[in-house]
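A.B. asks: any chance you could fold what I've pasted below:
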Amino acid sequence: MKKTLSLITLLAAGTTQAAGFQVNTQSARSSGMANAAAAWLDDSSAIYSNAANILGVEKLDVTAGVTGILPSLQFTPTGGSVQGQKTTLSPPPHVFAVYKITDSLAAGVGFYTPFGASSRWKDDFVGRFRAQESGLSIYNINPTVAYQVHDRFRVGAGLNITRGTLEIKRALGFVTSEGQVHLGGAGWGLGFNAGVQAVVVPKLVTLGVQYRSPISMTFKGDADFRDVPPAFQGRLPDTRVEGDVKLPQSVVAGIAVTPLDRLTLAFDANWVGWSSFPELAIEFPDNPAINNPLPKNWRSTWNFHLGGEYGITDALQVRAGVLWDPAPSPDETLTPDLPDANRFGVSAGVGYSFGAVRVDAAYQFVNLFDKDSTAPGMTGVYNGTAQVFGLTLGYSM
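C.D. replies: Prediction:
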């Protein structure tokens, strides 16, 4: 049987500002516009949003920042009371640098977190035998090049060198007591991204498209069983865990319109191939009797982003946006180990330049609408909110 240690296992009640476990806040400038960036964003953070757009830098551009994601997720079991989480703040970082070698050629590298989540259910959580605490971090090193094919057409591509780490804790129920299992692991993966930008009407309309490939990763780690009664210790020794996972591919298409010299309006449609997660499973090679794969049957989804940026002065810009991001999980497989909900978000941001140095800040409020679960044994409703705080510093010359 193929080993399938699913990274979504680590979502175990985790949530980010995006559906599933995607993190797309790699630039406070973009976040202020609800992440509508594929057709226009032209600083070094374009390594993430559209590789072709790095040709927009003057000579050298460096950006670095952090995003604080503060989720608040709740589960109300059928006929029961609301179950909540402990406060957890996730701070994924982002660093990008681009150098324009010639007028037609630019190269750069980015370091950021495209996927991740962190959560802690309260100690008496009714679903603690499926999820207690979790942490998932996917780090991407993304060397990128871009070339100006024509005055109105750019292309870009990058290599994605991916490192993933995971940790999970769940309760174990015995006849008269409870124990715990702690799992941890890590792995590497390799993928690519490619993008194009086209100027449809000079100084008025641009289009951008970027593709990110799926990334296959093999995870290896250990399972530590705690507070196991003597009668069960022979069946639950500390052991290895390992398996394969495929991070989803995605395609984003965007359009940007500049009706006024200082006003940019942008819209992105983003397809994410969540169907690459048919089940949630961990394989124990030395103790296969405790393998327990669960079907998930996630669906690929589209999410949508609309934003605008207005330059009050040459140095000061303000931004705003809205987004819609539906959950990939069907109701019949939605459980506390992988909770989710349809999301609607609003964002605002501001940027200010001090000569060669600039500062961008952003805030997003994301509402997680009620989502019913009909999963056997854990029926109920999931909902909540997420607040996202972004800060990025930039330098250009």
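A.B. asks: contacts, neighbours, all on C-alpha from now
C.D. replies: Noted.
A.B. asks: identify the residues contacting residue 376.
C.D. replies: residue 332 (C-alpha atoms under 8 Å, 6 or more residues apart in numbering).
A.B. asks: checking my notes, it in a helix, right?
C.D. replies: No - using DSSP: H, G, I helix; E, B strand; the rest coil, the assignment for residue 376 is coil, not a helix.
A.B. asks: any idea how far residue 334 is from it?
C.D. replies: 10 Å (C-alpha to C-alpha, to the nearest Å).
A.B. asks: what comes up buried for the strand or helix carrying residue 99?
C.D. replies: Using DSSP states H and E, residue 99 sits within strand 93-102. Buried residues in strand 93-102, counted by 16 or more other C-alpha atoms under 10 Å: 93-100.
A.B. asks: name the SS class of the closest residue in space to residue 255 that isn't next to it in sequence, please.
C.D. replies: Residue nearest to residue 255 in three dimensions, not counting chain neighbours: residue 207, with 4.6 Å by C-alpha to C-alpha, 6 or more residues apart in numbering. At residue 207 the chain is in strand, as set by three-state DSSP.
A.B. asks: same thing with residue 231?
C.D. replies: helix.
A.B. asks: one step back: so who does the residue nearest to residue 255 touch?
C.D. replies: By C-alpha under 8 Å, 6+ apart, the residues touching residue 207 are 38-40, 197-200, 253-256.
A.B. asks: quick one: which of those sit in strands?
C.D. replies: In strands, judged by DSSP state E, the following of the contacts of residue 207 are found: 197-200, 253-256.
A.B. asks: do a quick rundown of the strands in the stretch 201-350 of the chain.
C.D. replies: 205-212, 215-226, 239-247, 250-260, 263-272, 279-280, 294-295, 301-311, 316-325, 343-354 (DSSP state E, counting those that start in this stretch).
A.B. asks: how near is the closest residue to residue 211 other than its chain neighbours to residue 350?
C.D. replies: Spatial nearest neighbour of residue 211, chain neighbours left out: residue 251 (4.5 Å); criterion: C-alpha to C-alpha, 6+ apart. Residue 251 sits 28 Å away from residue 350, going by C-alpha to C-alpha.
A.B. asks: this one as well, want them side by side:
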Amino acid sequence: MNQNHNMFPYKILPLAVTLVLGGFSGAAAAAGFALIEQSVSGMGNAFAGGAAAVDDASVQFFNPAAITELKGTQFSVAAHSVRPSAKLTDASARETTLGNIPYTTPGAAEDGGVNAVVPNLYFVSDINPQTKFGLGISVPFGLSTDYSNDWIGRYHGIKSSVETININPVLAFKLNDQLSLGGGISAQYISAELTSAIDSGAICYAQVLRLGGNPAVSCAPAGLTPGNNATDSYAKIKGEDWGYGFNLGLLYKPMDGTRIGVAYRSSVKQSIEGDATFTRSAAFNAFLTGAGSTLFTNTSDSADLDLPATLSVSAAHALSTQLELMGDITWTQWNKFKELRVKYGNAAQPDSVTTENWRNTLRYSAGLSYKLDDRMKLRGGVAYDQTPVPDDEHRTVRLPDNNRTWFSLGMTYAASNQLSFDVGYAHLFLKDSHINNTTEASVAQNLQGTYKNNIDLLSAQLNYMF
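C.D. replies: This is a model prediction of the structure:
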């Protein structure tokens, strides 16, 4: 029986790796398109005290130094269900290049939120009594929104998908009973897909007017009028890359029952390359072919993206043998995200540019843990998360983000000395997100409205020590 019992982790580890490396969709739950859902025990406290926690192997994502407080060899595997809602209300759209033409049949406004599952896997083991090795496989960034092809904001975006996988080995050293240091390197894979509609009619009008012609004669008879969904064309941009970074941390215990953690995770530069696919409507294809134009033909694409650095300062203090208070402040360097610029291999195709001008953000959280008995620990927490989006003009349909407030609950249950489970739930209240965004192209469209957003998170985690 003991032999079979000890084989348990070796049987489940391959399944856990498959979960993390398999298909998933990312739905941003932290501000911007970061995913803070890296630990279920942490989520129960709204990630308060993240860099000072010592609950299980998942702490290494928030502070590699903290794994020196863990005993023996252990792993944690988790899945987080993210259920966002992003409903656009009071929407209006117009073409702005040809004299602010309103779309008389703009299509419906709708909810672009996409349900997703975010997985994590962490492993920790002893090298010697003072040194620990850890390995984390996680999803630190993700984004998924999806609208119908005929929705009112289709020229701003239809589908947006950003998925990452971060492989992060770490080492931690216990210098003495009070101070531990840790660090690691990250290999991070990113895959992105963006789609949008092309206003074939507005482009036809603009081209004909530029040449001194009459759009009513050259465009309208074929249905090529601004905002006509029946003659819309479509663009799909895809790409992927591997990038590299590092993380550092320290854990300091000034007195019994008190821990202070400081952790830094570096920026990761991604140089994404892939393919751009254009689907031209029959009428638009005939127009471009007749004009001898090579616009909107399939080609290669590339884009640079700097994923932000973070700095966290956390503290945890035991008020009694049962009750622990914790807090955290995390800074995120979003100001590197100045613009999203897609370059094309087709020299005739101009860059696609979206100015972002994001700003750095702070996240504040506080939480409590109460040890009910030797088997069960109850958790609760609140957090306030700032948005990096600077104003209504820079808010986009791909990420209609705003400031958010977290309310979290969680529980840890120890089934045995080796096996424990965590569950957590959080509801995120987002401020109404007003949008007044104009696309940056030779033929531009403006979209206005108000997003009603909220997010529900439900998570489960298994921890095993052997």
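A.B. asks: rewinding a little: wait, which of the contacts of residue 207 of the first structure is closest to residue 48 of the first structure?
C.D. replies: Comparing those against residue 48 of the first structure with C-alpha to C-alpha places residue 38 closest, at 9.1 Å.
A.B. asks: give me the neighbour count for the counterpart of that closest one in the second structure.
C.D. replies: Residue pairing (TM-score structural alignment): residue 38 of the first structure is matched to residue 51 of the second structure. Using other C-alpha atoms under 10 Å, residue 51 of the second structure has 35 neighbouring residues.
A.B. asks: tell me who's in contact with residue 51 of the second structure.
C.D. replies: 59, 62-63, 66, 251, 260-263, 312-315, 328.
A.B. asks: farthest-separated two in those?
C.D. replies: 66 and 328 (14.8 Å).
A.B. asks: of these two, give the one with the bigger neighbour count.
C.D. replies: Neighbour count, other C-alpha under 10 Å: between residue 66 of the second structure and residue 328, residue 66 has more, with 37 against 25.
A.B. asks: related to what we said a few turns ago, with distance to residue 60 of the first structure as added columns, please give the buried residues of strand 93-102 of the first structure in a markdown table.
C.D. replies: A markdown table is the format used below for those (distance: C-alpha to C-alpha, whole Å):
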| residue | distance to residue 60 of the first structure |
| --- | --- |
| 93 | 21 |
| 94 | 17 |
| 95 | 14 |
| 96 | 11 |
| 97 | 7 |
| 98 | 6 |
| 99 | 5 |
| 100 | 6 |
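A.B. asks: closest to residue 382 of the first structure among those residues?
C.D. replies: The nearest one, if we look at the buried residues of strand 93-102 of the first structure relative to residue 382 of the first structure and count by C-alpha to C-alpha, is residue 93, at 28.2 Å.
A.B. asks: go ahead and confirm the closest one touches residue 115.
C.D. replies: No - with contact defined as C-alpha atoms under 8 Å, residue 93 of the first structure does not count as touching residue 115 (11.6 Å).
A.B. asks: follow-up on the earlier one: which ones are touching the residue nearest to residue 211 of the first structure?
C.D. replies: 209-212, 270-272.
A.B. asks: which one of those residues is nearest to residue 33 of the first structure?
C.D. replies: residue 270 (14.8 Å).
A.B. asks: gap between the alignment partner in the second structure of residue 352 of the first structure and residue 374 of the second structure?
C.D. replies: In the second structure, residue 352 of the first structure lines up with residue 413, judged by TM-score structural alignment. According to C-alpha to C-alpha, residue 413 of the second structure and residue 374 of the second structure sit 9 Å apart.
A.B. asks: can you check residue 403 of the second structure too?
C.D. replies: Distance, residue 403 of the second structure to residue 374 of the second structure, using C-alpha to C-alpha: 38 Å.
A.B. asks: what about the two, which has more around it?
C.D. replies: With neighbours defined as other C-alpha under 10 Å, residue 403 of the second structure and residue 374 compare such that residue 403 has more, 21 against 9.
A.B. asks: apart from its chain neighbours, what residue comes closest to the aligned residue in the first structure for that one?
C.D. replies: Using TM-score structural alignment, the equivalent of residue 403 of the second structure in the first structure is residue 342. For residue 342 of the first structure, ignoring the flanking residues on the chain, the nearest one in space by C-alpha to C-alpha, 6+ apart is residue 326 at 4.2 Å.
A.B. asks: confirm for me that the one you found is in contact with residue 19.
C.D. replies: Yes - the pair residue 326 of the first structure and residue 19 qualifies as a contact (C-alpha under 8 Å) at a distance of 6.5 Å.
A.B. asks: compare those two (neighbour count), which wins?
C.D. replies: Applying other C-alpha under 10 Å to residue 326 of the first structure and residue 19 shows that residue 19 carries more neighbours, namely 24 against 20.
A.B. asks: what do we get in the second structure for that one?
C.D. replies: Residue 19 of the first structure maps onto residue 31 in the second structure, by TM-score structural alignment.
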